[in-house]
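> sequence unknown, structure follows:
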């Protein structure tokens, strides 16, 4: 699918910076840029993937608008597989805005829609849909590990596995078609065994991909982590230690934190969305009551709860009540203030929670944070993260479609075992093939494509 118009947008973040980049893509990208670009080089004759120094000039009055570097990438050797021109201007809002307005003024170039450059790369066949969606994950990555997983998907690691799986299924469909067309040569038992074996092999491959779904989703979206506990046990100090910045106000006065403070961190390659909550206790302070209620809401939404207890104090009734309320939830109990003489009765604590869920630390001395990292890794990943060559499935759409494909294959196996004619079994196998095709974009509706690319930022 080729596009007939030329689009442009600012591809760098708005604000002050060393440079800003305007991307132009489409059949008239180079010709339209030539109208405004003054240089010793005729860019119409310039080679692809070359950079040229010059100025942007308003042709109406000859005013020099900006000093730029212009990069030419001719299709199909470009991100969109079309002719692409990138204009590198001085950073800042005014300079890049003036250049973009000049490009759009005559109407031959229009402003790009969100994600339209990546959408064109997909429609023009340079990338498939899983690779396009990986671009969003690259932009939104919150840890090195998440970025590496997204990069592998952008390079086509997941696509290759799905395409290989579809190739197996199309061979199976071809085998079934032959037996339907030439039933006199069909050995029913042999065909039945062949279909079951191939479907089971495909199910095994899908199971291997789905096995990574939980970890992949965590790496993609992060673990929503609520830091809870009574007032003044060190919750905000823990947040500051993990973030390595004084994001939360810390005082000796109980009830200082009145609202939920949110921060993203990467702990050992695991992205965490930390929620520092107000101390949970009974209080007559109206403002603090609102903070406590918001803390309870954060508790309900959390994937992981870090319950902070003060090792320098005996267990309080509020501590016991909190632990009771958190039964059955993923909780790591943090015994804080190990730098002070211990007072808390640990035997009583271990009668309520398992010893394996307890981590001893001193936020003041920043000791024990590595044990916290190991505890989180053990809880969510069974120990260490998988090796770097593993392909993770992290996108909810991908997980859903893989599940549907697997179910279709299971239906085909059960139908074969029940002696149902193979022309009916063929429907289930083809359904699995189509579900995988929707995953990579071979068979997908226009509305779904629009929905996916509308999540992108402008200029990507």
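Here it is on my side, so go on. The structure displayed is predicted, hence computed values, not measured ones. Residues are numbered from 1 along each chain as shown.

> make it CA atoms for all contacts and neighbour counts henceforth
Fine.

> show me where this protein has strands.
6-10, 19-25, 37-38, 50-57, 64-73, 84-90, 109-111, 223-228, 261-267, 270-276, 304-310, 331-336, 358-360 (DSSP state E).

> Spell out the residue ranges of the helices in the stretch 101-250 of the chain.
116-123, 129-140, 144-154, 157-181, 188-210, 213-221, 235-243 (DSSP state H, counting those that start in this stretch).

> do you know which of those helices lies nearest residue 342?
Closest approach to residue 342 among the helices of the stretch 101-250 of the chain (C-alpha to C-alpha): helix 235-243, 18.3 Å.

> what's next to that closest one, contact-wise?
227-229, 246-250, 257, 263-265, 274, 276-277, 308, 363-364, 366 (C-alpha atoms under 8 Å, 6 or more residues apart in numbering).

> That one relative to strand 270-276, how many degrees between them?
Angle of helix 235-243 versus strand 270-276, following axes from the mean of the first three to the mean of the last three C-alpha atoms, to 10 degrees, is 150 degrees.

> what angle do helix 235-243 and strand 261-267 make?
Put simply, helix 235-243 runs at 40 degrees to strand 261-267, going by the same axes, to 10 degrees.

> Need the strands of the chain in TSV (columns: distance to residue 381 and mean neighbour count).
Output for the strands of the chain, formatted as TSV (distance: least, C-alpha to C-alpha, whole Å; neighbours: other C-alpha atoms under 10 Å):
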stretch	distance to residue 381	mean neighbour count
strand 6-10	40	24
strand 19-25	40	24
strand 37-38	54	23
strand 50-57	46	18
strand 64-73	43	20
strand 84-90	42	24
strand 109-111	44	19
strand 223-228	12	25
strand 261-267	13	17
strand 270-276	10	24
strand 304-310	13	24
strand 331-336	15	24
strand 358-360	18	20
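
> Against that first model, consider the following:
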């Protein structure tokens, strides 16, 4: 390793804060930090015990100008995040001191870290595998307690161990087939259990694939589109669920012309609320664009909250919207129930079989608890438990689908009575696909693409 192999970056978010951190990793980290740091006691950083902090100041050696008062953490290889020497300079969290300190680190031999390069080094140096590396960003982006719990479990290797066990079993099958083919005269166990063994691996992978729908919600939130004709209370519902005035509410139909997206947490379920433009025929070009956007969001929705004005009979506009959502998971809200009710629940149940129907009044909060209980039940009344291994990553899901397709092909080859050595080709393809998840068979292009999505400094 040469001096250029030492990287540096600001590891805290931009903007003002109480603390900011400049991080270095590489064999020259301690030396570079020592050149710009002065301890108040005169203690040298190379003499500091690993994983200890030293108080002092960052000073520009060329001008002797004091930059900031700091605490410096020294962490020596191999017991560090990257398995390299790491120095973290904890300074005041303003743009100027962080920028000045980073510039000094670069001037004295470090180079700017690329996106996710600290975590990439942890992967390259064998401290974590690729699935664990991806969990780092999932932790940063988690928007609920359960999303965080699932991501932490992945960082600790829960998914990796599950994948490795399945992969190891398939490798054992390949070794058994090879021995059977190469040494027919030897006392090699028959292959009668081959098909059941493959099917057990298929069952395990399919269980992981099934968990991906739960994982998608944990990662992205339950995509919930609020829809209805103008002035039925869509924006009022958004504000009520958010407990803040996020959307403009007026008596004028068509106030919401664009899409408003917000995350909320309903009893631990991350929900991505999408307040849409009221659907109606309009000559207003801006409102018309909003309506078209609404229709596109409906295609991707996990749940649709369809709102009606219960003080009015169903209109042609209502029926148009019902037709748009009839193939979606729908909860129908009969809003404005504080007014004399005209619209009956059985009318909606006939028009939308299977939909959950709830009477609401956003003036007094009526029905909101029933709505949130229903959303919670949609997520947690399934067969997936949050403590099970859960696939949250679309790349992992694609790899699992490739693996299970290859295993099914292996079973078909066995059933067709073809030579058993042909089964090895399919089994090897499954091993390859599973190895892409943990990084054992992932190509450089895949690895680079993954880390490009990380923030600089992580």
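Everything's here; your move. What you are looking at is a predicted structure, and each value in this text was computed from that prediction instead of being measured.

> What's the TM-score once they're superposed?
Comparison of the two superposed chains (TM-score structural alignment, normalised by the length of the second structure) gives a TM-score of 0.94, and 456 aligned residues with a C-alpha RMSD of 2.0 Å.

> that older thread, wait, which of the strands of the first structure is closest to residue 292 of the first structure?
Closest among these, using C-alpha to C-alpha: strand 223-228, at 10.2 Å.

> angle of that closest one against helix 213-221?
Using the same axes, to 10 degrees: strand 223-228 of the first structure against helix 213-221 is 80 degrees.

> Would you mind getting the average deviation of strand 223-228 of the first structure from the second structure?
Compared with the second structure after fitting, strand 223-228 of the first structure deviates on average by 1.8 Å (mean C-alpha distance after the TM-score superposition for the first structure).

> which residues sit in contact with the residue most central in space within the second structure?
With distances taken as C-alpha atoms, centre = their mean, residue 219 lies nearest the centre of the second structure, 3.8 Å away. Residue 219 of the second structure sits next to 138, 141, 142, 143, 147, 392 when contact means C-alpha under 8 Å, 6+ apart.

> Surely the third one and residue 148 touch.
By that I understand residue 142 of the second structure. Yes: between residue 142 of the second structure and residue 148 there is a contact under C-alpha atoms under 8 Å: 5.3 Å.

> Of those two, which one has the most company?
residue 142 (22 against 19; other C-alpha atoms under 10 Å).

> quick one, what contacts the residue nearest to residue 155 of the first structure when sequence neighbours are not counted?
Excluding the flanking residues, the one nearest residue 155 of the first structure by C-alpha to C-alpha, 6 or more residues apart in numbering is residue 131, at 6.8 Å. Going by C-alpha under 8 Å, 6+ apart, residue 131 of the first structure touches 153, 154, 155, 156, 159.

> Quick one, which of those residues are buried?
Buried by 16 or more other C-alpha atoms under 10 Å: 153, 154, 156, 159, out of the contacts of residue 131 of the first structure.

> Show me the helices in the stretch 351-458 of the second structure, by range?
368-380, 394-415, 421-438, 444-452.

> Present those as TSV; the columns should include distance to residue 350 of the second structure and mean neighbour count.
Shown next, in TSV, are the helices of the stretch 351-458 of the second structure (distance: least, C-alpha to C-alpha, whole Å; neighbours: other C-alpha under 10 Å):
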stretch	distance to residue 350 of the second structure	mean neighbour count
helix 368-380	20	16
helix 394-415	37	19
helix 421-438	47	21
helix 444-452	48	14
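
> Can you check which of those helices gets nearest to residue 14 of the second structure?
helix 444-452 (18.6 Å).

> Mind listing what's buried along stretch 94-105 of the first structure?
Within stretch 94-105 of the first structure, the residues scored as buried using 16+ other C-alpha under 10 Å are 95, 96, 97, 99, 100, 102, 103, 104.

> ditto for stretch 251-262 of the second structure
Here stretch 251-262 of the second structure shows 254, 255, 256, 257, 258 as buried, counting by 16+ other C-alpha under 10 Å.

> Skipping its backbone neighbours, what lies nearest the last one in space?
Spatial nearest neighbour of residue 258 of the second structure, excluding adjacent residues (C-alpha to C-alpha, 6+ apart): residue 290 at 5.0 Å.

> Surely that neighbour touches residue 259?
Yes: assessed by C-alpha under 8 Å, residue 290 of the second structure is found in contact with residue 259 at 6.9 Å.

> overlap in contacts of these two?
Listed as contacting both residue 290 of the second structure and residue 259 by C-alpha under 8 Å, 6+ apart are 276, 277.

> Aligned to residue 431 of the first structure, what sits in the second structure?
Residue 431 of the first structure maps onto residue 429 in the second structure when the alignment is built from TM-score structural alignment.

> was I right about that match contacting residue 403?
Yes: the pair residue 429 of the second structure and residue 403 passes the contact test of C-alpha under 8 Å, sitting 6.9 Å apart.

> hey, what's in contact with both of the two?
Joint contacts of residue 429 of the second structure and residue 403 (C-alpha under 8 Å, 6+ apart) do not exist.

> Right, I'll call it a day here.
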